[in-house]
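Chemist: here are the coordinates; sequence isn't available:
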């Protein structure tokens, strides 16, 4: 391993379509910046033992920016070698870690780091975020989060060069008993903070309460119930930043400040 490579090898678990919810959110909410950027390169950081997520990221983002390119970066050289047969026009694979090595000093407009920080200590997250944000192009976006093995439940944080902006909770609604089921997929910055007195615990508790209140709407379907619960959260003062078109996807996004851990 290159001594300048920063990070440790992950489990590498991956499945086709695992990150579809995250990818679709990026394509929908970050489309304007993807279209504006003069150097449309995205990074799939820590894609794992198989390159499916990088292949899929290219396809989904090219619906927004047809000349966008993706570089999959992995810290395990064997995984990089195994991915090379999948390289194509606009898709490359490289050995590296949190230093995000790109040729010619290029800076990506997007870094997606899914299921990478789960094995790290919570105390390490802020430094990793800072390092990755420093690699972004002006106006770029870092999306870091966690999902289950088949992509039914996700929680991710969106960060700009200045720091964390939002947190998104996303799920296949048919798999959900209550919104707090998503707690098991909180990213590393939050998963140990789902305890009494912490903001993320207060949010999930409020979400469960709103979900229960909206139970009569379950006869109209889980989407209607979810949307009603989110409207209730917004009415109660939670800083929800998206609208019904995203809620219908089984998502809700709110300002990071609403769940940021206490120091």
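Modeler: All right, it came through fine. Here the structure is a predicted model, which is why all the values come from computation and not from measurement. Numbering: from 1, shown residues only.

Chemist: CA only for contacts and neighbour counts going forward, please
Modeler: Noted.

Chemist: ok, which stretches of the stretch 101-250 of the chain are helices?
Modeler: For the stretch 101-250 of the chain, helices defined by DSSP state H, counting those that start in this stretch occupy the ranges 122-135, 188-191, 199-213, 222-235, 244-247.

Chemist: report the distance from the longest one to the chain centre.
Modeler: Yep, that's helix 199-213 we're talking about. Relative to its parent chain, helix 199-213 has a centroid offset of 21 Å by Cα atoms, centre = their mean, to the nearest Å.

Chemist: by contact count, what packs against that helix?
Modeler: Other elements packing on helix 199-213 under the criterion 3 or more Cα pairs under 8 Å, 6 or more residues apart in numbering; DSSP states H and E are helix 222-235.

Chemist: second one coming, line it up with the first:
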């Protein structure tokens, strides 16, 4: 609901496919911002040409928080109409999604318009800022973050078309970035540094010598190579061995329990642009 005003931002390219965002969905489902919220509302900002990934998001987070609700927002009114048509099929029991899915679609952009002034616990904005200039990123973060509940999180990032390579930044309700997460499909992974092609806009142009993100990706690649001796035991063991070595070198790597998923999270200060 935009109240007659044009949504803020530009329409995404709309290429999001089914299951593309499964990695970030799993991460959101376990995040304290959602699990501890009294109003577990999630906004899927810029869901693309179809509404399937919004429905997938609800399916995943509702397993952890049954009261969760998801609102899909798009700037293009034709996309909103199409998503509502798809939702009508869901309600009619014609899809694999639950007919009573707590999902709806509306028109909106970075202003994150919600009825009754509600504030989301989480805003997922994946593959939204890729078409923007780096100088526009902080302003977009601020516009979205101000709409969050206290303690809420904005998840802004990028992934490849198949969802096998992803990265995202967690930004708090004061628009302060808190962490960067890298999530990779470990099977057949040649090197972790391939994520450089799918870094969030705030970092993708910073992967050059002298920048922290370049140092981190180089260190991960180095330890992945050194852990090659663990490869016969499987890619998960190799990945965990590489991350253990990074931790031994002094890198702050929380969320060890998620390493097996191909994830690696570092505090924002570890990768922040210089």
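Modeler: Yep, it's here. Quick caveat, the model's predicted, so the values are computed rather than measured.

Chemist: out of the helices of the stretch 101-250 of the first structure, the one nearest residue 159 of the first structure is which?
Modeler: helix 122-135 (7.4 Å; Cα to Cα).

Chemist: which part of the second structure matches the closest one?
Modeler: Counting by TM-score structural alignment, helix 122-135 of the first structure pairs with residues 134-147 of the second structure.

Chemist: residues of that stretch that come out buried?
Modeler: Under the neighbour-count criterion of 16 or more other Cα atoms under 10 Å, stretch 134-147 of the second structure has 140, 141, 142, 143, 144, 145, 146, 147 buried.

Chemist: out of the residues you listed, which one sits closest to residue 37 of the second structure?
Modeler: For these, the nearest to residue 37 of the second structure is residue 147 (14.7 Å; Cα to Cα).

Chemist: what's near enough to touch the closest one?
Modeler: Residues counted as contacts of residue 147 of the second structure (Cα atoms under 8 Å, 6 or more residues apart in numbering) are 111, 112, 119, 120, 173.

Chemist: what about the first structure, which of those residues hold up?
Modeler: Mapped onto the first structure and checked by both residues aligned by TM-score structural alignment, their matches' Cα atoms under 8 Å, the contacts of residue 147 of the second structure keep the contacts 111, 112, 119, 120.

Chemist: residue in the first structure paired with the third one?
Modeler: Taking TM-score structural alignment as the alignment basis, one finds that residue 119 of the second structure is matched in the first structure by residue 107.

Chemist: how many neighbours does that match have?
Modeler: By the measure other Cα atoms under 10 Å, the count of residues near residue 107 of the first structure is 22.

Chemist: skipping its backbone neighbours, what lies nearest it in space?
Modeler: residue 137 (4.9 Å; Cα to Cα, 6 or more residues apart in numbering).

Chemist: residue 121 of the second structure and residue 46 of the second structure, how far apart?
Modeler: Remark: distance between residue 121 of the second structure and residue 46 of the second structure (Cα to Cα, to the nearest Å) = 17 Å.

Chemist: re the thing from before, export the helices of the stretch 101-250 of the first structure as CSV, with columns for distance to residue 5 of the first structure.
Modeler: Formatted as CSV, the helices of the stretch 101-250 of the first structure follow (distance: least, Cα to Cα, whole Å):
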stretch, distance to residue 5 of the first structure
helix 122-135, 13
helix 188-191, 21
helix 199-213, 33
helix 222-235, 42
helix 244-247, 37
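
Chemist: out of these, the one nearest residue 168 of the first structure is which?
Modeler: helix 244-247 (10.4 Å).

Chemist: so who does the residue lying farthest from the centre of the second structure touch?
Modeler: The C-alpha centroid of the second structure is most remote from residue 229, which lies 32.2 Å away (Cα atoms, centre = their mean). For residue 229 of the second structure, the contact set (Cα under 8 Å, 6+ apart) comprises residue 238.

Chemist: and what of residue 67 of the first structure?
Modeler: Residues counted as contacts of residue 67 of the first structure (Cα under 8 Å, 6+ apart) are 40, 90.

Chemist: tell me which residue of the second structure matches up with it.
Modeler: So residue 67 of the first structure corresponds to residue 67, using TM-score structural alignment.

Chemist: again, but for residue 16 of the first structure
Modeler: So residue 16 of the first structure corresponds to residue 18, using TM-score structural alignment.

Chemist: for its match, give its distance to residue 52 of the second structure.
Modeler: In terms of Cα to Cα, residue 18 of the second structure sits 6 Å off from residue 52 of the second structure.

Chemist: now swap in residue 190 of the second structure and tell me
Modeler: 30 Å.

Chemist: looking at residue 121 and residue 46 of the second structure, which is more packed in?
Modeler: Neighbours were counted for residue 121 of the second structure and for residue 46 using other Cα under 10 Å; residue 46 has more, 31 against 27.

Chemist: which part of the first structure matches the helix or strand where residue 265 of the second structure lies?
Modeler: Using DSSP states H and E, residue 265 of the second structure maps to strand 263-267. On the basis of TM-score structural alignment, strand 263-267 of the second structure is assigned to residues 251-255 in the first structure.

Chemist: tell me roughly how far that stretch lies from the second structure on average.
Modeler: Between stretch 251-255 of the first structure and its aligned stretch in the second structure, the superposed structures give an average distance of 0.6 Å (mean Cα distance after the TM-score superposition for the first structure).

Chemist: now the strands for the stretch 1-150 of the second structure?
Modeler: Ranges of strands within the stretch 1-150 of the second structure are 41-45, 69-74, 103-107, 122-126, based on DSSP state E, counting those that start in this stretch.
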